[in-house]
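Participant: sequence? don't have it. structure:
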């Protein structure tokens, strides 16, 4: 791998004309969790995991907890006191050891985020991740939100509803979203979880199993697109920030590099088309409730 990047990432960096920038930015990727990152994790209330289930489908799954539910007891370890529960598509695979996972911790109130990838194994009721990559990202495209309700005394997630395509209400949620999370993996199995944000409507739904989103200028490393370049499996996570709803999608993503397609989305450099194959929705899946967003100044108009 060049500069720590795998062939898919290198191919996308070159095609985008950002190979030199990526080589420079890539120096921020570490094999350890620095102290400032450990302090940030201890403040977080949410972690998103990206991994493949037993059938090889990619999913993005959220974990929630009060500050302190995440920790880094040493520079090579990330601990969560909880792991995905029954009904979550990753519950089975994360109940075993040696599962490649990508994680992203995001704190909307401060617009900070951190990513860590590695191998996960159960640890009591929680999860222990042996960190192989860790790095922070800039706050671009993160909408600021403040908590309005935190951890009611009795949080009981609703039943997980499964489907093979999106219903009307789910399509409306996605079409109005300003944020989602995406899980991807390289051909060797290493998983990644990332964030996507934009003005409401930046994700376009064209049917019960089709949606697309613009790819904006980012950190130039192209971990997600690099994975998709060689392995189209992907998982998406949409949160209903005001009601606690959790919507998870699995399917396949393809990059459209044509300038004509990018021109359909303000600020886009290319477009990603996603075909939905599996849907999981959990009402009240999150115990958190967030107020109205303050849009990122980086969002294209």
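Facilitator: Received it, and whenever you're ready, just let me know what you need. None of these values were measured; they are calculated from a predicted model. Residues are numbered from 1 along each chain as shown.

Participant: alpha carbons only for contacts and neighbour counts from here, please
Facilitator: Fine.

Participant: In the stretch 51-200 of the chain, what residue spans correspond to helices?
Facilitator: With DSSP state H, counting those that start in this stretch as the criterion, the stretch 51-200 of the chain has helices at 168-175.

Participant: who are the neighbours in contact with residue 218?
Facilitator: The contact partners of residue 218, taken as Cα atoms under 8 Å, 6 or more residues apart in numbering, are residue 140.

Participant: what's the answer for residue 33, then?
Facilitator: With Cα under 8 Å, 6+ apart, residue 33 has these contacts: 72, 74, 75, 76, 77, 131, 134, 135.

Participant: so who does the fourth one touch?
Facilitator: If I follow you right, that is residue 76. By Cα under 8 Å, 6+ apart, residue 76 lies in contact with 31, 32, 33, 130, 131, 132.

Participant: any chance of those residues in a markdown table, with distance to residue 52 too?
Facilitator: Listed next are the contacts of residue 76 as a markdown table, based on distance: Cα to Cα, whole Å:
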| residue | distance to residue 52 |
| --- | --- |
| 31 | 22 |
| 32 | 24 |
| 33 | 24 |
| 130 | 17 |
| 131 | 18 |
| 132 | 18 |
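
Participant: Show me these that map onto strands.
Facilitator: 130, 131, 132 (DSSP state E).

Participant: picking up where we left off before, turn the contacts of residue 33 into TSV, including distance to residue 247.
Facilitator: Formatted as TSV, those follow (distance: Cα to Cα, whole Å):
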residue	distance to residue 247
72	28
74	33
75	32
76	31
77	29
131	27
134	27
135	27
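
Participant: Which members of those residues are classed as buried?
Facilitator: For those, a neighbour count by 16 or more other Cα atoms under 10 Å gives the buried set as 72, 75, 76, 77, 131, 134, 135.

Participant: correct me, but the last one touches residue 117?
Facilitator: Spelled out, that is residue 135. No - applying Cα atoms under 8 Å as the test, residue 135 and residue 117 come out as separate, 9.3 Å apart.

Participant: give me every residue that touches the residue nearest in space to the middle of the chain.
Facilitator: The residue lying closest to the centre of the chain (Cα atoms, centre = their mean) is residue 181, at 3.1 Å. Residue 181 makes contact with 48, 60, 193, 194, 195, 196, 236, 237, 238, according to Cα under 8 Å, 6+ apart.

Participant: this is the comparison structure:
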């Protein structure tokens, strides 16, 4: 698979600009455009990555479907070997939809420190994928604010031991899958742009912020940095992939499908943060199992979570 991006990604693309304009956030976003400068994995970014044990990657499988999958390892498994090179000393777990992750494609990663509510987004090209891990040629790397990250202290769990049960694949969600979604306070969404490639982003809120109705999922868009990277990608390409993790049991639910930004107007039921925006996701495929090797015993809700309406 080839990377749709050629050269260095700079500035906002047309989808991001369109959402910024409709949201009345053009000036606020313009002040942050410098964050999209060419990547420099040095200093604080290098130290942050070196201490992480959890990341997620948005990429395409051998059939071209977009998925978002967890990557886990001990501190140091994310290693910035140069200002523009990230070595990932881990692979998606056996049974994961990205288990046979093809190289030479655009990828998006997000590294999360749940305990301190910090995150770093990395976009680039997967130049190598081998039995020892992955190498990403990084084009963008920038931090996001701590909003809506629930605080957890992750530790090693049983992972994919034989007694954890088989991995399920299908197209229609089961009652257990829907229950996991409705209890979730965190998801990672993968999106794509035809010229800029893939992106992975975090979404969080109180349990129940993701609704399930008629075979589709939707959640209100909360106030953020006004860059609208994820929504801008959806404006250009509806392909999307969701990752839900049960941090108590290690269960994961991967969804691949299509998503759309809806402008509802403020004050409607479910417009929890009064933005008048929501994302509606229609799953086309799912993979469910116990594929997360990290777990957390307790959680502290993010102080900025808006109440459900």
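Facilitator: Yes, it's here. From a predicted model like this one, the values you see are computed outputs, not experimental measurements.

Participant: Tally up the residues packed near the equivalent of residue 207 of structure 2 over in structure 1, please.
Facilitator: Counting by TM-score structural alignment, residue 207 of structure 2 lines up with residue 200 in structure 1. A total of 15 residues lie near residue 200 of structure 1 under the criterion other Cα atoms under 10 Å.

Participant: Now do the same contact list for the closest residue to residue 200 of structure 1 other than its chain neighbours.
Facilitator: If the residues on either side of it in the chain are set aside, residue 200 of structure 1 comes closest to residue 178, at 4.5 Å by Cα to Cα, 6 or more residues apart in numbering. Residue 178 of structure 1 is in contact with 143, 197, 198, 199, 200, 201, 202, counting by Cα under 8 Å, 6+ apart.

Participant: The same query, at a cut-off of 10 Å, please.
Facilitator: The neighbourhood of residue 178 of structure 1, defined by Cα atoms under 10 Å, 6 or more residues apart in numbering, consists of 141-143, 196-203, 238-239, 293, 295-296, 299.

Participant: The residues you listed in strands, which ones?
Facilitator: Short answer: those in strands (DSSP E) are 196, 197, 238, 239.

Participant: which of these lies closest to residue 172 of structure 1?
Facilitator: Nearest to residue 172 of structure 1 among these: residue 238, at 11.6 Å, using Cα to Cα.

Participant: That closest one maps to what in structure 2?
Facilitator: By TM-score structural alignment, residue 238 of structure 1 lines up with residue 244.

Participant: count of neighbours near that match?
Facilitator: Neighbours of residue 244 of structure 2 under the rule other Cα under 10 Å: 24.

Participant: same deal with residue 201 of structure 2?
Facilitator: By other Cα under 10 Å, the residues close to residue 201 of structure 2 number 25.

Participant: Pretty sure it sits against residue 58.
Facilitator: Yes - if you go by Cα atoms under 10 Å, residue 201 of structure 2 and residue 58 touch, sitting 9.0 Å apart.

Participant: Can you work out which residues contact both of the two?
Facilitator: Common neighbours of residue 201 of structure 2 and residue 58, counting by Cα under 10 Å, 6+ apart, are 68, 108, 109, 110, 188, 189, 190, 191, 242.

Participant: what's the closest non-adjacent residue to the fourth one?
Facilitator: Closest residue to residue 110 of structure 2 in three dimensions, ignoring its sequence neighbours and counting by Cα to Cα, 6+ apart: residue 121, at 4.4 Å.

Participant: Show me what the residue nearest to the centre of structure 1 aligns to in structure 2.
Facilitator: Using TM-score structural alignment, residue 181 of structure 1 lines up with residue 188 in structure 2.

Participant: which residues in the stretch 151-300 of structure 2 form strands?
Facilitator: Ranges of strands within the stretch 151-300 of structure 2 are 155-156, 168-170, 186-193, 197-204, 211-213, 216-220, 239-245, 252-263, 277-289, 294-295, based on DSSP state E, counting those that start in this stretch.

Participant: Any buried residues in the fourth one, and which?
Facilitator: Residues 197, 198, 199, 200, 201, 202, 203, 204 are the ones in strand 197-204 of structure 2 that count as buried (16+ other Cα under 10 Å).

Participant: Would you mind finding the match for the residue nearest to residue 110 of structure 2 in structure 1?
Facilitator: Per TM-score structural alignment, residue 121 of structure 2 is aligned with residue 115.

Participant: What's the separation between that match and residue 144 of structure 1?
Facilitator: For residue 115 of structure 1, the distance to residue 144 of structure 1 equals 18 Å [Cα to Cα, to the nearest Å].

Participant: With neighbour numbers in mind, choose between these two.
Facilitator: Just comparing residue 115 of structure 1 and residue 144: by other Cα under 10 Å the higher neighbour count belongs to residue 115, 24 against 19.

Participant: pretty sure the more buried one contacts residue 191?
Facilitator: No - assessed by Cα under 10 Å, residue 115 of structure 1 is found out of contact with residue 191, at 11.4 Å.
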